[in-house]
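A.B. asks: got a predicted structure here, sequence first:
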Amino acid sequence: MGYAIMRMAKLKSEHELGNRYNHDMRIYNVRNADPLKASQNEELVDQLIGRTYADISDETIRNLQQSGAITKKIRKDAVRGLDIFLGFSHEDTPGIDINAWSKRCVEWLQQTFNPPGGMISYTDKDGMEVTQKINNVKSVVLHMDESTPHIHAFIVPIDEYGHLNAKAYSNGRTALGQLQDSYAQAMEPFGLSRGERHSTISHQQRSAYYNKLLQASESTLPDPAPNESLEDYHRRAEAAHQISMVHQRDSIVKEERKLARRQSILYDQTAELAKRKSEFESMKTAYEQKNRYTEQFLSSLAGQAGEPDISERSLERISKAIKRQQQFDDAVKNYPDKDKAKMVQQSFHELINWQREREKKETSYRNVDH
């Protein structure tokens, strides 16, 4: 069973949008592309109608701003488009019905990147009121002029609320993994399955590895036997070569699985560390907030007690004052002669109120003198 391949790239700047458009539309010669096969390329979806990726992105954003869906200014580093690459492993090319495969790819793109029920209303350039479904899939191009048929799709990432929102489709590695799962499931009828999860082996690295193994297998071909005919030697060498290639392919699969397992472990460890870091940051924030409240409370107590600052001695005096107040309150509550206790409490409050009024007058006099 071969592999279904799905990759995503975020396009932010005019430069990135321009380069992607020029590559997909073959505005200039593309390395590894055969110019004689360019006529076999096909635009499966074309909402551009002569416009570039930058043009259609800007126009979509303007329409949404006019409709009131986008009210904030678009940031300079906002993702204005997504490039979606869809393909399959090279060795499976002969067994794939390209027409059926490309049709299913378009269906998957439409289902995945068009928000269900999303609508937009705006006034077009001719002054006509337009209401239509949000259609983010602006272009889908089938390339047949490179070594393996593949598709490039251009997406303007609008969410169901009419906002420019790439995170709705590409928020982190988990979201990308879910997209790759979904695409692989759609490709099962073609005998394609998902590749190893969390693998970081690029197709360039894999090609280089295959080339090295091919060179190694060619170097181990058997020597011709004495008096062996060319035809007999060719059959024997071909058989040896095929056996060698089977072993080498098994070696590739084993090494890729080992690497994928290591990458998966590393990915899980990284996720755990990120979780612990987040928990630590939350604990740190809570501690700092509690510490601020404590300092504010102690400062307030120090002010009420007439202490100039918070020191070990002042805290000790405040603690003793609080303890004496608590003892007084307990004595009033528990003293057997309730009438006497109530009289003492009233006298205490009268004294406290008299002292407060006296302090207010002294403060007022000092302010007048100044």
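C.D. replies: Thanks, I have it. Numbers count the residues shown, from 1 in each chain.

A.B. asks: CA atoms for contacts and neighbours, from now on please.
C.D. replies: Fine.

A.B. asks: which residues touch I151?
C.D. replies: 84-87, 102, 140-143 (C-alpha atoms under 8 Å, 6 or more residues apart in numbering).

A.B. asks: wait, a strand at it?
C.D. replies: Yes: under DSSP: H, G, I helix; E, B strand; the rest coil, I151 falls within a strand.

A.B. asks: and for it, nearest residue in space, chain neighbours not counted?
C.D. replies: Spatial nearest neighbour of I151, excluding adjacent residues (C-alpha to C-alpha, 6 or more residues apart in numbering): L142 at 4.6 Å.

A.B. asks: next up, a structure to set beside the first:
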Amino acid sequence: MSKFCILRIKKLHGDGNIAGAISHHLRTRKTDNANPELMRKNWFYPNDGIGSDFVSLDNRKRYQRQALSIFRKRLPEKIRKNAVRAVEFMMTVSPEVMKIPGFNPVKYMAECTKWARKKFGSENVFFVAYHRDETTPHVSLLLTPIDEKGKLNARKFFGGREKMTALQDDFYREVGRPFGLERGVKGSKAKHQSIRIFYSEINGREENLRNEAKAIANDIINKSAPKLEQIIRKYEKLSNMTPEEFSDYYKQKHSPRKNRNIGTGMEY
């Protein structure tokens, strides 16, 4: 079972990108992979303190204005045209971790935020969201990459493979390991997905699992008793698959018949 702590970052260059990211995280615009009924479980900074009403759209729009105000006040007077103005963090766990008895996602998200504030300076963190309205809880955090001279300097913190590897090491050591989680494979050639694609695929996988559960129920209802043992064996095999194996199985099962024999080296 995968038990990874996960850290993804994205560099943001324009004010429009930053405003769009905050709007997405605060759900002030339509967010397809979020369940509106679970909005009450989310938490945001900035906010109104204890007892903040995060369900209210008016409040969330106000928090958005406050976050942008904090961001703009942190910017230096002189900014290079191509400067990275903010960095977006997504901190979470592999979905299987949520099944571990005793794992506390709220405590984990709090430790993620604590780590980021300590690493990059609390004064540079201008927005935080704890998202519990999606399949896997996660932290979305935005900060200004300002160095000790007061300049925007994303390269100092995130420039080059060595610094990014060291950042992942530190995140694992300070956050992941205390929760019994694992670090991703060092030196992996795997390409990181964008934050939104990453979560849309997780939610898509959950939808596929629900579809297979319905298929199991229909098989049991429609098949005769002597075939029930065969059906049970089939779906026991599915239940033991890793998420990646299940995704491959589902794609093969539901792809058009003419494509079912396409080799694994093909992209489709």
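C.D. replies: Sure, I can see it. Since this is a predicted model, take the numbers as computed values, not measurements.

A.B. asks: hang on, the earlier thing: what helix or strand does the residue mapped onto the residue nearest to I151 of structure 1 from structure 2 sit in?
C.D. replies: Alignment note (TM-score structural alignment): L142 of structure 1 maps to Y130 of structure 2. Element membership for Y130 of structure 2, per DSSP states H and E: strand 125-131.

A.B. asks: show me what that strand is packed against.
C.D. replies: helix 15-26, strand 43-45, helix 57-74, helix 105-120, strand 138-143 (3 or more C-alpha pairs under 8 Å, 6 or more residues apart in numbering; DSSP states H and E).

A.B. asks: deepest of those, which one?
C.D. replies: Highest mean neighbour count among these (mean count of other C-alpha atoms under 10 Å): strand 138-143, with a mean of 24.

A.B. asks: average offset between that strand and structure 1?
C.D. replies: In the superposition against structure 1, strand 138-143 of structure 2 averages 0.6 Å from its aligned positions (mean C-alpha distance after the TM-score superposition for structure 1).

A.B. asks: residue contacts, Y122 of structure 1?
C.D. replies: Here Y122 of structure 1 is in contact with 63-64, 66-67, 129-131 (criterion: C-alpha under 8 Å, 6+ apart).

A.B. asks: let me know the closest of the residues you listed to Y3 of structure 1.
C.D. replies: For the contacts of Y122 of structure 1, the closest approach to Y3 of structure 1 (C-alpha to C-alpha) belongs to L64, at 38.3 Å.

A.B. asks: quick one, which of the helices and strands packed on strand 125-131 of structure 2 is nearest to G159 of structure 2?
C.D. replies: Comparison of those against G159 of structure 2 by C-alpha to C-alpha identifies helix 105-120 as nearest, at 14.5 Å.

A.B. asks: buried set for the biggest helix by length in structure 2?
C.D. replies: As assigned by DSSP state H, the longest helix anywhere in structure 2 is helix 195-222. Across helix 195-222 of structure 2, burial judged by 16 or more other C-alpha atoms under 10 Å covers 195, 199-200, 202-203, 205, 208-209, 220.

A.B. asks: could you do stretch 3-19 of structure 2 as well?
C.D. replies: 3-9, 11-12, 18.

A.B. asks: again with stretch 318-325 of structure 1
C.D. replies: I318.

A.B. asks: give the aligned range of it in structure 2.
C.D. replies: Under TM-score structural alignment, stretch 318-325 of structure 1 has no counterpart anywhere in structure 2.

A.B. asks: now do stretch 158-174 of structure 1
C.D. replies: Residues 146-162 of structure 2 are where stretch 158-174 of structure 1 aligns, with TM-score structural alignment as the criterion.

A.B. asks: centre of the chain versus that stretch, how much separation?
C.D. replies: Taking C-alpha atoms, centre = their mean, to the nearest Å, one finds the center of stretch 146-162 of structure 2 at 24 Å from the center of the full chain.
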